[in-house]
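Student: Sequence first, predicted model second:
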Amino acid sequence: MQDRVHRVAITDRARIVLRRLIEQNGPMLFHQSGGCCDGSSPMCFPARDFRIGGADVLLGRLPWHTEFWISSDQYELWKHTRPTVDVASGRGSGFSLEAPDGVRFVVRSRLLTSEESAALAAGPPPHTGADRMA
């Protein structure tokens, strides 16, 4: 097993869409709130335009230093899973930058293996928005 367990991954198809968005808009981030307005889907925003909340949890970094944040409530529900960012045809939320391209980011997840869970439990807790503000 790898020395480092990644909490979040991205498919090749989603990586292509993300790269195009970065080329057009600069650094990006994902946020998954679990709330209304397609909150169950990951939303992609310019990093400079989105304020991370103090309780938000950093699940990890995707290519090009793209952070993936999740609300603390959603994290509690998902902390035993490994989400993978993918894309699907059709418009999602009008708030997320990929929407005008006729695709939407989606998350497909699987349960962590017992080895992955143990490795994560042995390490430090994930960073939160409060860490960023300190």
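Tutor: Good, I have the coordinates. Numbering: from 1, shown residues only.
Student: CA atoms for contacts and neighbours, from now on please.
Tutor: OK.
Student: Let me see the ranges of the strands in the chain.
Tutor: Taking DSSP state E to define them, one finds strands in the chain at 9-10, 28-32, 43-46, 57-62, 66-70, 81-89, 103-111.
Student: Which of these sits closest to Phe95?
Tutor: Minimum separation from Phe95 across the strands of the chain (CA to CA) falls at strand 43-46, 7.3 Å.
Student: Could you check how far that closest one is from the centre of its chain?
Tutor: 10 Å (CA atoms, centre = their mean, to the nearest Å).
Student: Am I right that Ala88 is in contact with Val106?
Tutor: Yes. With contacts counted by CA atoms under 8 Å, Ala88 reaches Val106, the gap being 6.7 Å.
Student: Below is an additional structure, to be compared with the one above:
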Amino acid sequence: MDVNRVDLTPAAAQLLRQLRGAHGPLMFHQSGGCCDGSSPMCFTDGEFVTGDSDVLLGSLDVEGVAEPIGFWMSADQFERWAHTHLTVDVVPGRGGGFSLEAPEGVRFIIRSRLL
């Protein structure tokens, strides 16, 4: 059975359309580290180099965006979240220092529920 592990709120989808228009193809990575790493970080696709220590949770299809947006998570973080469904949302506040939404006065967050 193929399980959808990640989704978006309408507010997050709208912000991603805006960011895609300004920066080109996008990707997410969540490391599970401290500080900025504990939030989903949005990058220009390929700007964050993934490897064997990362898991592709899924691809986010956003209406109005030509290509899917990959959502990656560090493998050790995935071990802890393996039985959860993640929803990317956006709230007012300071985004992660390297995440593309930081200058917009908002930040991406994860809302989770058990599968």
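Tutor: Nice, I can see it. Every value quoted in this text rests on a predicted model; they were computed, and no experiment measured them.
Student: Superposed, what's their TM-score?
Tutor: For this chain pair, the superposition-based TM-score is 0.91 by TM-score structural alignment, normalised by the length of the second structure; 110 aligned residues with a CA RMSD of 1.2 Å.
Student: Need the strands of the first structure in JSON lines (columns: mean neighbour count and distance to Leu97 of the first structure).
Tutor: Putting the strands of the first structure into JSON lines (neighbours: other CA atoms under 10 Å; distance: least, CA to CA, whole Å) gives the following:
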{"stretch": "strand 9-10", "mean neighbour count": "20", "distance to Leu97 of the first structure": "17"}
{"stretch": "strand 28-32", "mean neighbour count": "23", "distance to Leu97 of the first structure": "10"}
{"stretch": "strand 43-46", "mean neighbour count": "22", "distance to Leu97 of the first structure": "6"}
{"stretch": "strand 57-62", "mean neighbour count": "21", "distance to Leu97 of the first structure": "17"}
{"stretch": "strand 66-70", "mean neighbour count": "22", "distance to Leu97 of the first structure": "14"}
{"stretch": "strand 81-89", "mean neighbour count": "18", "distance to Leu97 of the first structure": "13"}
{"stretch": "strand 103-111", "mean neighbour count": "18", "distance to Leu97 of the first structure": "9"}
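Student: of all these, which lies closest to Met133 of the first structure?
Tutor: strand 57-62 (12.7 Å).
Student: Please tell me which residues of the second structure that closest one aligns onto.
Tutor: The aligned range for strand 57-62 of the first structure in the second structure is 55-60, by TM-score structural alignment.
Student: what would the strands of the first structure look like in CSV with distance to Arg132 of the first structure?
Tutor: Below are those laid out as CSV (distance: least, CA to CA, whole Å):
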stretch, distance to Arg132 of the first structure
strand 9-10, 22
strand 28-32, 14
strand 43-46, 17
strand 57-62, 10
strand 66-70, 12
strand 81-89, 23
strand 103-111, 25
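Student: Of all those, which one comes closest to Gly129 of the first structure?
Tutor: Between the strands of the first structure, strand 57-62 lies closest to Gly129 of the first structure; by CA to CA that is 6.4 Å.
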